[in-house]
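Novice: Sequence and predicted structure are below.
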Amino acid sequence: MSIKELLDKYHVAAPRYTSYPTVPYWDASSFDQEKWKGAVTASFQASNAADGISIYIHLPFCESLCTYCGCNTRITKNHKVEEPYIAAVLQEWSLYRELFDENPRIKELHLGGGTPTFFSPENLETLIRGIFKKADLHPQAAFSFEAHPGNTSTAHLDVLHQLGFKRLSLGVQDFDPVVQFMINRIQSPQEVERVTLQARERGYLSVNYDLIYGLPHQRLEGLMDTVNTVLRLKPDRIAFYSYAHVPWVKPGQRRYSQQDLPSAELKQQLYEAGRRMLKNGGYSEVGMDHFALEHDALFEAEKQGKLHRNFMGYTEQYSRLMIGLGVSSISDSWTGFAQNVKKVEDYVEMTASGQIPVVKGHLLSATDLVLRQHILNLMCHGKTSWSDPGLQNEALFAGIQRMKELQQDGLVEIRENEIQVTVSGKRFLRNICMALDARLWENQPQTQLFSLAG
């Protein structure tokens, strides 16, 4: 089967599998706040001493709306919102700290958004120092933040570097002016280069660029020009991923229609051209949609079999417990997930009243835990095995039967106790993992819940 035929066949709605079960299939009936606290406490006690914990902080504010964005944002130019929001985040953190019988050892900390650099350097310092109170840093601690090229100042870079941040990510997407106009994300190569060089001058060890293919009015020539500029600036790692068109979730995407998006054929050309240029430029593929230079920690993690994936995406840092702070943030105790309220006002009110502001979640069943491990293995290592009886169950074997068609198409090799993703199959990781998604197959959606794979 040709690559075009494969793409046509597997161009279906599929989760990105930053978790299993995926959010639409969480079972609310098995979840409440007290059970969640118990899951967090148990995970912390089991893992803090050795692995530490990860923290994700969602900073939702942006001065303008990027219409492609699927994140939870609040658009405002009123910077008076910064201090009350930081106070609420620190109150939420104090509520989690009450569950711990010793200082948490922070191994990973990421600021996402929204636009973290919407906040002043001084307020970001207040936030981070507040998180560090009554906490220790793990010897392998790694901190990162998302930076907007248009508003990231040298003061931002200085303050965060002094606090231990060594990595940042810049949302480039595409430098084509027509595409930038459509997605309302106007930034020049010069702005991106400025932040990149200033970060390196201050000792940041890794700079990531986000690039997206499949955006409205995107052209092959324009994307190739973007990638050539990126190759000249040589970021340490690159996330090159498919635009997720979900206007039923993000109304801002209604600025354009399906007709404005590249055809499936052009989208494939965009991907293949970008991938080829990145590989020829010295980048190695890591996991799904990621590329890294050989000195980067993400490349080393995959090489050593230590790559991990959670709600923050791919990371070289494994921790069993991840605490999500801020509106809409998702926490992961390994045995459970919990998501915070999505509205800023509700979040502030709940934290002020002494409630951990979670509104929905899921406690994993024994079957969930087995499938989660196999899906994680496939996403991070391109293979999984079940020689251990503890990693076997009926749902797994049903998923393997569904995967037989993928094997016939050359995307996986199924052996006695192992699944191995082929070189061709790496392009279809989402589809491969979907075969093991028991909850999706038990309750197939009547409407589209996920973006299209490929």
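Specialist: Happy to help now that I have it.
Novice: When you work out contacts or count neighbours from here on, use the C-alpha atoms and nothing else.
Specialist: Will do.
Novice: I'd like the distance between the residue nearest to residue 103 when sequence neighbours are not counted and residue 107.
Specialist: Nearest non-adjacent residue to residue 103, counting by CA to CA, 6 or more residues apart in numbering: residue 135, 4.9 Å away. Computed as CA to CA, to the nearest Å, the residue 135 to residue 107 distance reads 11 Å.
Novice: Comparing those two, which residue is more hemmed in?
Specialist: residue 107 (23 against 14; other CA atoms under 10 Å).
Novice: Am I right that the more buried one is in a strand?
Specialist: Yes: counting by DSSP: H, G, I helix; E, B strand; the rest coil, residue 107 falls inside a strand.
Novice: How many residues are close by the closest residue to it other than its chain neighbours?
Specialist: Distances taken as CA to CA, 6+ apart put residue 141 closest to residue 107, at 4.2 Å, once the chain neighbours are dropped. Residue 141 has 18 neighbouring residues, counting by other CA under 10 Å.
Novice: Use this one as the comparison:
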Amino acid sequence: MACLTDIEWSEALIRRFDTAGPRYTSYPTADRFAPEFDEAAYRGHLAERAQASAKPPLSIYVHLPFCESLCYFCACNKIITRDHSRSAEYLGYLLREIAMVAPEMGGERHVSQLHLGGGTPTFFTLAELARLTDTLRRHLDFAPNAELSVEIDPRTVTADTLSELGALGFNRTSFGVQDFDPAVQQAVNRIQPLAMVERALGASRDAGFESINVDLIYGLPRQTVASFDRTLDEVVRLAPDRIALYNYAHLPSRFKAQRLIDASELPRAEDRLRIFMRATQRLLDAGYVYIGLDHFAKPDDELSRALRAGSLHRNFQGYTTKAECDLVGFGVSAIGKIGRSYCQSTRSVKTYYERLDEGKLPVERGLTLSADDVLRREIVMTLMCSMPLQYRAIEARHDIEFARYFEDELRALAPLVEAELVEMNEEGIRILPKGRLFVRACAMMFDQYLGRPSAASYSKLI
């Protein structure tokens, strides 16, 4: 994989291809899920997979929705409360769901990944998290090298908490930092001084966590190129193993919390672009490898090694080193992927409890993929990982003639080829180093759903 440190992306190039589009943690994307996909459909796909001769490993996602305070930028499904007794009730239902689903997965299914997301997972007590992990281990077989990751709010943890999480088997942490500037933190209602974050990262290292990720967000209110540069100074000094540099999408019509943000304080489009370009260059200069989309990792990180080896993968949890997995989601709003299907649980805690009380799985919507969906999913995910797309391999697996099947899509790629972002020849398609920032634009060419009505509001590519 070519080095990006010598590449310059002009503002004109970015503006030309900086359209709105999906992030492609799945294809088709979640806004295409339909309520016609119900519990019976989900159970049917579980049964089909359980009876298959070849069963892929499992990736488990558990959604823990509670937070003590509201971050104005947040678009996650969360419940703001200081009543910690609510976690015990939720956990009881969560364990019930796990007990209902686990027997239907079939035997010989090793768990290669577990991720606790939220919300704030550490809203739950250590005893509750221990009960959760014990239940998962009792029902499922975890691989010896399984990745166990947990999202951390630095305001909610101590060194003892992180040490206990390590004792439970967690080996990866992800910290929500966003920005170190006090004015920005005040504008988004998330006050967490640098010293607090530094102590949490240090405690993670002392506890033996193998990988530490830091989330940053650009485009927040009161941010400037200079202020975010100071945040980057500290992030580079703290040297996390991975960094996610997210673009803030201000969609107050969809996310009520964002209505509390003063839109007049958001940086102008020109400044957002300069913040992004400056941040990308700073991280590359600091030695981080650009993994894709908005993710960076140290050269010796597993993600970087997978990128070099051509074995990178992508799913609802982002970029991963693990081979294609079935993803099982537990908890409100959790999304899963079983074979050629997607499934999402209800977003309402009340409905979640009611369905489980009735002995039913809390399925709200989903999708059974057609043969064309499966074909396009392989293409989209290959491109999103900046892997070469080889026509013959696709043709053999899907019994198509690539050039004829995708005649319109290949023609639509011409502007990306002309801009030296993508290379096409008789063998396949390759994302060029200069095009790594624009993989979403390339993947969009193969998305047959984009021309259809959708309730989704996509973010800009950059």
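Specialist: Yep, it's here. Everything numeric here is computed off the predicted structure, so don't read it as measured data.
Novice: Any idea what the TM-score is?
Specialist: Once superposed, chain against chain, the TM-score is 0.94 (TM-score structural alignment, normalised by the length of structure 1); 450 aligned residues with a CA RMSD of 1.9 Å.
Novice: on that earlier part again, helix/strand/coil for the residue nearest to residue 107 of structure 1?
Specialist: Once three-state DSSP is applied, residue 141 of structure 1 turns out strand.
Novice: thinking again about what came up before, would you mind finding the match for the residue nearest to residue 103 of structure 1 in structure 2?
Specialist: With TM-score structural alignment defining the correspondence, residue 135 of structure 1 maps onto residue 140 in structure 2.
Novice: distance of that match from residue 319 of structure 2?
Specialist: 23 Å.
Novice: can you confirm residue 210 of structure 1 is in a strand?
Specialist: Yes: membership of residue 210 of structure 1 in a strand is supported by three-state DSSP.
Novice: All the helices of the stretch 201-350 of structure 1, residue numbers only.
Specialist: 220-233, 264-280, 297-303, 344-352 (DSSP state H, counting those that start in this stretch).
Novice: The shortest one aligns to what range in structure 2?
Specialist: Under TM-score structural alignment, the alignment places helix 297-303 of structure 1 onto residues 302-308 of structure 2.
Novice: Next: the last one.
Specialist: Residue correspondence for helix 344-352 of structure 1 in structure 2, counting by TM-score structural alignment: residues 349-357.
Novice: quick one: buried residues of that stretch?
Specialist: Neighbour-count burial for stretch 349-357 of structure 2, counted by 16 or more other CA atoms under 10 Å, picks out 349, 352, 353, 356.
Novice: tell me the average deviation of it from structure 1 after fitting.
Specialist: Compared with structure 1 after fitting, stretch 349-357 of structure 2 has a mean deviation of 1.4 Å; criterion: mean CA distance after the TM-score superposition for structure 1.
Novice: end to end, how far does stretch 283-303 of structure 1 reach?
Specialist: 14 Å.
Novice: from the chain's centre, how far out does that stretch sit?
Specialist: Here stretch 283-303 of structure 1 shows a centroid-to-chain-centroid distance of 15 Å under the convention CA atoms, centre = their mean, to the nearest Å.
Novice: Name the surrounding residues that touch it.
Specialist: 206, 236-241, 278-279, 282, 307, 314-316, 379-382, 426-427, 429 (CA atoms under 8 Å, 6 or more residues apart in numbering).
Novice: try 6 Å this time
Specialist: Stretch 283-303 of structure 1 is contacted from outside by 236, 237, 238, 239, 240, 241, 307, 316, 380, using CA atoms under 6 Å, 6 or more residues apart in numbering.
Novice: and the residues you listed, which of them are in strands?
Specialist: Among the contacts of stretch 283-303 of structure 1, the subset assigned to strands under DSSP state E consists of 237, 238, 239, 240, 241.
Novice: now, which of the residues you listed sits nearest residue 436 of structure 1?
Specialist: residue 241 (22.5 Å; CA to CA).
Novice: any idea which element the residue opposite residue 71 of structure 2 in structure 1 once aligned lies in?
Specialist: Matched by TM-score structural alignment, residue 71 of structure 2 corresponds to residue 66 in structure 1. In the assignment (DSSP states H and E), residue 66 of structure 1 maps to no helix and no strand.
Novice: Skip the chain neighbours and tell me the closest residue to residue 66 of structure 1.
Specialist: residue 184 is the one closest to residue 66 of structure 1 (CA to CA, 6+ apart), at 5.0 Å.
Novice: if I line the two up, what does the one you found land on in structure 2?
Specialist: Aligned partner of residue 184 of structure 1 by TM-score structural alignment: residue 189.
Novice: Could you tell me whether its match really is in a strand?
Specialist: No: Residue 189 of structure 2 is assigned coil when assessed by three-state DSSP, not a strand.
Novice: quick one: what's aligned to residue 102 of structure 2 in structure 1?
Specialist: Residue 102 of structure 2 maps onto residue 97 in structure 1, by TM-score structural alignment.
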